[in-house]
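> based on what follows, work out the 3D shape:
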Amino acid sequence: MNRDNAVLIIFGVLALVIGIALKLFIGRRRFYRRNSLGGEGFKNYRSSLLTPFWENLLTLAGGLLVFLGIIALAFAKWML
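The predicted model follows:
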């Protein structure tokens, strides 16, 4: 195994772990913010606008990290 494969494997595993952790963290936050009727409760109007915006960006980033992690691990396997 050369240096390129090691870097790809390390990047792939880290990207997968961080991406999955981000998606689980955001999903947990959304789950616990819901009330008995299924609506999300916010403190004020500003947080009701900003919180979903940032959570959607983080969820997108987590999905991209998972995708890049899978691609990096596939390239590391292909380069062996």
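
> going forward, measure contacts between C-alpha atoms and count neighbours the same way
OK.

> surely T59 and A21 touch.
No: here T59 does not reach A21: they are 10.0 Å apart, not a contact under Cα atoms under 8 Å.

> which SS class is S36?
coil (DSSP: H, G, I helix; E, B strand; the rest coil).

> one more to line up against the first:
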Amino acid sequence: MDAVTAQLVLGIIPLVIGIGLIYWISRRKFYRRNAVGAEGFSSFEASVFIRFIERVGKWIAYALIIIGILFIWSYSQMKKDREKKQQEVKTEQQR
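Below is the predicted model of the structure:
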């Protein structure tokens, strides 16, 4: 696997994990709601702890998404540079 392909893989993996993490956290939050729309917790401490962990988890997910996007952008730049160099080599060979 060359560096360009590695950039693509390193971009897709954190992107998918970040999106999956946001989905999982939002799904848990949705299913905690009762008929009135309020979240149900067993205790105040559980409420504070779970909300804190979910907030941290969402920030981690956003960071993973940003990292994934940056790696994919880097992949596209590396691919353009590689194609440009190949084009230059072809024009040099034709001379």
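
> still on that earlier bit, of T59 and A21 of the first structure, who's got more company?
T59 (20 against 14; other Cα atoms under 10 Å).

> and the more buried one? What does it align with in the second structure?
The equivalent of T59 of the first structure in the second structure is K58 (alignment by TM-score structural alignment).

> doesn't that match lie inside a helix?
Yes: the assignment for K58 of the second structure (three-state DSSP) places it in a helix.

> measure how buried the nearest residue to it once chain neighbours are set aside is and give me the count.
Of all residues not flanking K58 of the second structure in the chain, I22 sits nearest, at 6.0 Å (Cα to Cα, 6 or more residues apart in numbering). Other residues near I22 of the second structure come to 18 when the count uses other Cα under 10 Å.

> same check on G63 of the first structure?
19.
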